[in-house]
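**Student:** structure for this input, please:
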Amino acid sequence: MSQPVLSKLQSGVLTLTMNRPDTLNSADDAMLSALVSALEEAGSAPEVRVVVLTGAGRGFCAGADLSMMAGNAGSPTRFSEHLEHTFNPLIRAIAELPQPVISAVNGVAAGAGASLALICDIRLWSSAASAVQVFSNIGLIPDAGSTWLLPRLVGYARAFELMAFAERVTPEDALRLGLCEHVYAAEQFAAQVQGYAERLAARPLSALTLTKQALRLNLSATLHEALHTEARLQDAAGASWEHQEGVAAFLEKRKPNFLKQP
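**Tutor:** A predicted model of the protein is given here:
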């Protein structure tokens, strides 16, 4: 049996590849559990500076594996129970991971697969990628965080329209709407993602970790609360060796080295 998630560490970049290509990486319990475990391990691994999440084959993630979720006749599926032990822990793990997480959307991201792409800190798309909030096609509401994530990116009305009509989003639309930061040619996608991730890995990790915390916390904060959070986290950033290195490099007119603590 093939591994549900493939893992590769290169130059501080941990690439986690969802590995069910025959189903466009539709998510079963084994794959979701493996992803959560891999992220938990990465969070305490000093050699991991950036995590990339991508899919094997033609798809990023086609959402939940519906063949495993069908309820018995007269006994509807308890979706809440399924979500609380599958997708929801994974969404939380990505949001709470100390390191930045990049979604490398190589193909279709549908349903909860689109949520996985959106929750990451940076979204990079292949020219062969697409996304669709497919839930309404099967009489369900968007889940795995989509109703929280999508309106914050595109606004309430556009999010509702994408969800109501299950519109397919192209790379051009994703870039225009702010659903991704960059689109790369499909034939160069893996190399471009690795290069981008390595550039991010060379940045000061403690500062990025604290920046991620501040952004996540302040998504639902008032300005007063945000100012307090920034001040508190700035104390932590200012006490780091990376801050000392950055200041020293500025004064010495050289490029800072954030990869190795002096």
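
**Student:** all contacts plus neighbour counts: C-alpha atoms, from now on.
**Tutor:** Will do.

**Student:** what's the spacing between residue 181 and residue 104?
**Tutor:** 11 Å (Cα to Cα, to the nearest Å).

**Student:** so if I had to pick from these two, which one is more boxed in?
**Tutor:** residue 104 (28 against 13; other Cα atoms under 10 Å).

**Student:** for the stretch 101-250 of the chain, what spans make up the helices?
**Tutor:** 112-119, 146-154, 156-165, 171-177, 189-201, 205-218, 223-238, 241-251 (DSSP state H, counting those that start in this stretch).

**Student:** between residue 181 and residue 104, what contacts are shared?
**Tutor:** 123, 124, 125 (Cα atoms under 8 Å, 6 or more residues apart in numbering).

**Student:** can you tell me which of these has the most neighbours?
**Tutor:** That'd be residue 125 among the shared contacts of residue 181 and residue 104, by other Cα under 10 Å, with 29 neighbours.

**Student:** residues touching that residue, list them.
**Tutor:** So residue 125 contacts 104, 105, 106, 171, 180, 181, 182, 183, 184 (Cα under 8 Å, 6+ apart).

**Student:** thought residue 150 was touching residue 162?
**Tutor:** No. The pair residue 150 and residue 162 does not pass the contact test of Cα atoms under 8 Å, sitting 9.3 Å apart.

**Student:** between the two, who's got more neighbours?
**Tutor:** residue 150 (23 against 18).

**Student:** residue nearest the centroid of the protein?
**Tutor:** residue 120 (2.1 Å; Cα atoms, centre = their mean).

**Student:** return the residues in contact with that one.
**Tutor:** 94, 95, 100, 101, 102, 103.

**Student:** following up with a second sequence; could you model it the same way so I can compare the two?
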Amino acid sequence: MQLQRDGGVATIVLDRPGTKNALDVEMTDELTACLRDLQRDEDVKALVLTGAGGDFCAGGDVKGMGRSGPRNPEQRRAAMTRYRELTLALLGLDKPLVAALDGVAYGAGMSMALTADIVLVSSRVRLAMVFHRIGLVPDLGAWYTLPRVVGLQRAKELVFSAREVGAEEALRMGLALEVLAPEALLPRAQAIAQSFAGASATAMSLSKKALQASLQSELPTMLDLEALAQPIAAGSEYAAEAVRRFAAKEPAQFRWPSA
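**Tutor:** The predicted structure is shown next:
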């Protein structure tokens, strides 16, 4: 795994050559620890998650599991505890996470992508909930995230069939926000992340947490949360500077980059 920093943006690159960046024990633990460190780092305002070598992530390291021999229930439970911690680290980020998917995003790789706030894909991307092909069930939180992204019936179809989804279908389903040429994928992801780095960290964190809670909350609850959050956002130094800039007709600190 590689970690690159540019201003307020941290780019995490999954990098296991020869495995299409499949998750093994070491990379799972390293990624979880990295996400927790970045969450605590006040200088980091946004994150990009991508893969090296033309692929995002092939999922769990199934070949490595096979080479290690049969595992007892305790060993399997330990492995799932690792995935639980990684899932919580991903979904627990209160900073924007942009995923840039090229090549394969299979199994746990697709599950990781579902935890991102913004998902960009290359024109050659291939996504699949492949778990049923090998007699397993989705992990890394996909039972929770997938229905929230594509709806319940479509989520069932993707899980039950274990079929592959290409770039344009991913766009139509809402699995991806944009489809880009492979060479344009990472620069676009980093441009979006850099724009987030210029936004209010307070407002971004409040909005992210509220939106994540919205699908299991009722309207009165969300209105109460809104009433609590807005005074916090409005009282920030960022908001005061934004109002000053607006009144002075100066450029805004935050602007979404054009495609």
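
**Student:** coming back round to it: filter the contacts of residue 120 of structure 1 to the buried ones?
**Tutor:** For those, a burial check counting by 16 or more other Cα atoms under 10 Å picks out 94, 95, 100, 101, 102, 103.

**Student:** how about the fourth one, what's its match in structure 2?
**Tutor:** With TM-score structural alignment as the criterion, the equivalent of residue 101 of structure 1 in structure 2 is residue 97.

**Student:** can you check residue 14 of structure 1 too?
**Tutor:** So, by TM-score structural alignment, residue 14 of structure 1 is matched to residue 10.

**Student:** and that match, how many residues sit next to it?
**Tutor:** Neighbours of residue 10 of structure 2 (other Cα under 10 Å): 23.

**Student:** so it makes contact with residue 34?
**Tutor:** No. Using Cα under 8 Å, residue 10 of structure 2 makes no contact with residue 34, being 10.3 Å away.

**Student:** circling back: look up how far residue 161 of structure 2 lies from the match of residue 14 of structure 1.
**Tutor:** Taking Cα to Cα, one finds residue 10 of structure 2 at 35 Å from residue 161 of structure 2.

**Student:** I'd like to know which of the contacts of residue 125 of structure 1 are buried.
**Tutor:** 104, 105, 106, 171, 180, 182, 183, 184.

**Student:** nearest to residue 146 of structure 1 among those residues?
**Tutor:** Within these, the smallest distance to residue 146 of structure 1 is 14.9 Å, found for residue 180 (Cα to Cα).

**Student:** what sits against the residue nearest to that closest one when sequence neighbours are not counted?
**Tutor:** In space, residue 180 of structure 1 comes closest to residue 123 once its chain neighbours are excluded; the distance is 4.7 Å by Cα to Cα, 6 or more residues apart in numbering. By Cα under 8 Å, 6+ apart, the contact list for residue 123 of structure 1 reads 102, 103, 104, 105, 117, 179, 180, 181, 182.

**Student:** what residue in structure 2 is paired with residue 123 of structure 1?
**Tutor:** That one, residue 123 of structure 1, aligns with residue 119 by TM-score structural alignment.

**Student:** re earlier: so which of the contacts of residue 120 of structure 1 comes closest to residue 234 of structure 1?
**Tutor:** Distances from residue 234 of structure 1 to these, taken by Cα to Cα, are shortest for residue 100, at 18.1 Å.

**Student:** report the contact partners of the closest residue to residue 11 of structure 1 other than its chain neighbours.
**Tutor:** Among residues not flanking residue 11 of structure 1 along the chain, residue 198 sits closest, at 6.6 Å (Cα to Cα, 6+ apart). Residues in contact with residue 198 of structure 1 (Cα under 8 Å, 6+ apart) are 11, 12, 13, 50.

**Student:** what residue in structure 2 is paired with residue 198 of structure 1?
**Tutor:** Using TM-score structural alignment, residue 198 of structure 1 sits opposite residue 194 in structure 2.

**Student:** and its match, how far is that from residue 208 of structure 2?
**Tutor:** Where residue 208 of structure 2 is concerned, residue 194 of structure 2 sits at a distance of 17 Å (Cα to Cα).

**Student:** same check on residue 75 of structure 2?
**Tutor:** 35 Å.

**Student:** the more surrounded of these two?
**Tutor:** residue 208 (16 against 11).

**Student:** test my guess that the more buried one contacts residue 97.
**Tutor:** No. Assessed by Cα under 8 Å, residue 208 of structure 2 is found out of contact with residue 97, at 10.3 Å.

**Student:** map residue 214 of structure 2 across to structure 1 for me.
**Tutor:** Checking with TM-score structural alignment, residue 214 of structure 2 has residue 218 as its match.

**Student:** right, and that match touches residue 227 too?
**Tutor:** No. Judged on Cα under 8 Å, residue 218 of structure 1 makes no contact with residue 227 at a distance of 9.1 Å.
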